[in-house]
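1. build me a model from this:
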Amino acid sequence: MNSTSALPCPRPPVKLLYRLPLPLLELGLVVSWSSGFIGARFSIDYAPALLVVFWRCVLVTLALLPFVIGTLKSTPLVVLLKNAGIGLLAMSGYLLGVVQGVALGVPAGLAALLADLLPVGMALLAAGVLGQRLHWSVWAGLGIGLVGVVVVAHDALALGNAPLWAYGLPLLGMASLAVATLWQKRLQAHESLGLLGNLWLQCAVSAVAFGAVVASQGSLLPLPTTGFALSVLWTATLATLGGYGLYWLCVKRSSPTRVASVLYLSPAVTLLWAWAVFDEPLSWLMLVGTAVSAVGVWLVVRGEASAR
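-> Next comes the predicted model:
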């Protein structure tokens, strides 16, 4: 039995999510995943980026603990370690790669574009490492979707002045999330902690990882400002609980390649967030790129349906 089998019975509020149509969950995923970039941009005016990430992990860990402590106590240590490894790759590896790349001078637009190679990276790993055969329209959709992302982000792209090796950090972050996703998908049903348990453990181990990095650079104490508090609340609820929660739920309901391809739409939604929150202008080029990405996602979904 693999991870597509039923997870341990979730609590009623979470159980409702399992009943929603997959396209609706994917829409929520795109909106919440995109919110993380807006939260990161908002937070840099108030605190170091990694300090916000550290406290967002701490907040989610504390908030979810009462709901998962029973599951954690009854789970074998080896299962906890497996899920902890997935969490380090999915959350710590991904965020450290993207955030540190930007901190070293990689332009945010280029870092986001490199991170958005996730669908391609996922497909290459699935085909090359796991030996999965993907329909030709899946490969075509991944390529077309990437073209759309480049068009959407065209105005935000620049090379910057970062050290050459720093440009590899967002790519490593992307690869880290891809490996974690495929690892999570291959877990046996009895090795899963359920949605809330997985989120708790991933945030707990990531809090330790980010805490070590932040402590080496300065203080771990939260800043007593409204801007800092709002940054932590925004990213903890929308980006972590919403983004990662819906990501793992969609991965359980469909394939990693499909879920990753849906995230091709996140740059366009991020720009809509930026327009609504920061009053940034929109352009017809963004609309064209979004339409191209949507065609790519449709081809991926169609190709995966044909392969069944």
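2. for the rest of this, base every contact and every neighbour count on C-alpha atoms.
-> Noted.
3. now Phe210: how far from Leu265?
-> In this view, Phe210 and Leu265 are 28 Å apart by C-alpha to C-alpha, to the nearest Å.
4. between the two, who's got more neighbours?
-> When neighbours are counted by other C-alpha atoms under 10 Å, Leu265 comes out ahead of the other of Phe210 and Leu265, with 28 against 23.
5. next up, for comparison:
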Amino acid sequence: MNVLLSLAFVLTWSSGFIGAKLGAGSAGAVTVLMWRFLPLALVLAVVALTLARASWRGLTARDIGRQAAVGALSQSGYLLTVYYAIQLGVSSGTTALIDGTQPLVAGALAGPLLGQFVSRTQWIGLGLGVSGVVIVTAADFAGGGDTAWWAYLVPFLGMLSLVAATFLDRRSARPVRPAVSMTVHCATSAVIFTALAVAAGAATPPAERSFWVAIGWLVTLSTFGGYGLYWLILRRSGVTQVNTLMFLMAPVTALWGALMFGEPFGPQTVLGLAIGLAAVVVVRRGERPRGAAGPAGRVTAESERTAPRARTAR
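-> You can find the predicted model right below:
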């Protein structure tokens, strides 16, 4: 996996937690999410009808419906829980830390669902990553103040939603170009969040400048950057590789939170970052060569799935 691409993904994906914190100071979750996706969906729709019309050729209603379901899970379900947890008082770093358990869940399911079996060395790396998450989460929970204990369970729902979206997308028989998937995902989220905001009477945006700064931050860095790179790396390198990078989100987000919001960043967070980096290195070293047979003689997903889709992602 390209190192610069991975670095850009970690920075832009973690920016979403910071953007959620920025937006939470001036509006509710559904208001921020509605105005994050509604203008973006309109722009992408115009581009799809003019500059990117060729990308839609050959796609069926079933293909579009699958992408709508992926978008509902990976954007609507995932983001709503992240924003809600932060509004409940869970720090941006801790929310990212809880989401950091995603690689373990994805790794456990990759074999039976996709035939992408995880090697022993990769399991060791995944275990290291979870250890880093536990270390930093424990430190942040201890200083969580008046935040209810059940608020820390909310991000787990978002993590499961993103895992479900990842596997739903990878089981698709027909590759979909990034321009198409991004447009469908954002349009789906725009519809869902607009409906929720209108139903809650929260569709009117606040007049504060900070609100629109947060929206610009989220659209530019988080959606085009983090979300776009997630699917690009997923298609090029597979589930285990992209999800291992999630171990780095928590400490990086915690550092951002400390610098921008004064959230705690102590020795345990530093230790968690070091363990997360070690986890990424171990998982990459444990990657089987392309075409190598996994358990039961199955060919690994690097040769069966990643190679064909890498060409469409470029």
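6. any idea how many residues pack against Phe211 of the second structure?
-> Residues lying near Phe211 of the second structure (other C-alpha under 10 Å) number 22.
7. got a list of what it touches?
-> Listed by C-alpha atoms under 8 Å, 6 or more residues apart in numbering, the contact set of Phe211 of the second structure reads Leu22, Gly23, Gly25, Ser26, Ala27, Val32.
8. give me the buried subset of these.
-> The neighbour-count test (16 or more other C-alpha atoms under 10 Å) marks Leu22, Gly23, Ser26, Ala27, Val32 as buried among these.
9. in the second structure, what residues pair with stretch 135-150 of the first structure?
-> Using TM-score structural alignment, stretch 135-150 of the first structure lines up with residues 119-134 of the second structure.
10. with the second structure overlaid, how far apart is the helix or strand where Ala111 of the first structure lies on average?
-> For Ala111 of the first structure, the enclosing helix or strand under DSSP states H and E is helix 108-115. Following the fit onto the second structure, the mean deviation recorded for helix 108-115 of the first structure is 3.7 Å by mean C-alpha distance after the TM-score superposition for the first structure.
11. can you list the residues that contact that helix?
-> Helix 108-115 of the first structure is contacted from outside by 98, 101-102, 149-150, 153, 156-159, 167, 170-171, 173-174, using C-alpha under 8 Å, 6+ apart.
12. so Arg133 of the first structure is in contact with Ala127, correct?
-> Yes. Taking contacts as C-alpha atoms under 8 Å, Arg133 of the first structure lies within contact range of Ala127: 6.0 Å.
13. quick one: map Ala204 of the first structure onto the second structure.
-> Mapped onto the second structure by TM-score structural alignment, Ala204 of the first structure lines up with Ala187.
14. how near is its match to Phe211 of the second structure?
-> Going from Ala187 of the second structure to Phe211 of the second structure by C-alpha to C-alpha gives 21 Å.
15. what is the neighbour count of Lys15 of the first structure?
-> Using other C-alpha under 10 Å, Lys15 of the first structure has 12 neighbouring residues.
16. could you do Gly128 of the first structure as well?
-> If you count neighbours by other C-alpha under 10 Å, Gly128 of the first structure ends up with 11.
17. then the one 3 residues further on?
-> Burial measure for Gly131 of the first structure: 10 neighbouring residues, criterion other C-alpha under 10 Å.
18. Gly144 of the second structure - that's part of a helix, no?
-> No. Secondary structure of Gly144 of the second structure (DSSP: H, G, I helix; E, B strand; the rest coil): coil, not part of a helix.
19. enumerate every residue touching the residue nearest to it when sequence neighbours are not counted.
-> Computed as C-alpha to C-alpha, 6 or more residues apart in numbering, the closest residue to Gly144 of the second structure that is not its neighbour in sequence is Val90, at 7.3 Å. By C-alpha under 8 Å, 6+ apart, the residues touching Val90 of the second structure are Gly144, Thr147, Ala151, Tyr152.
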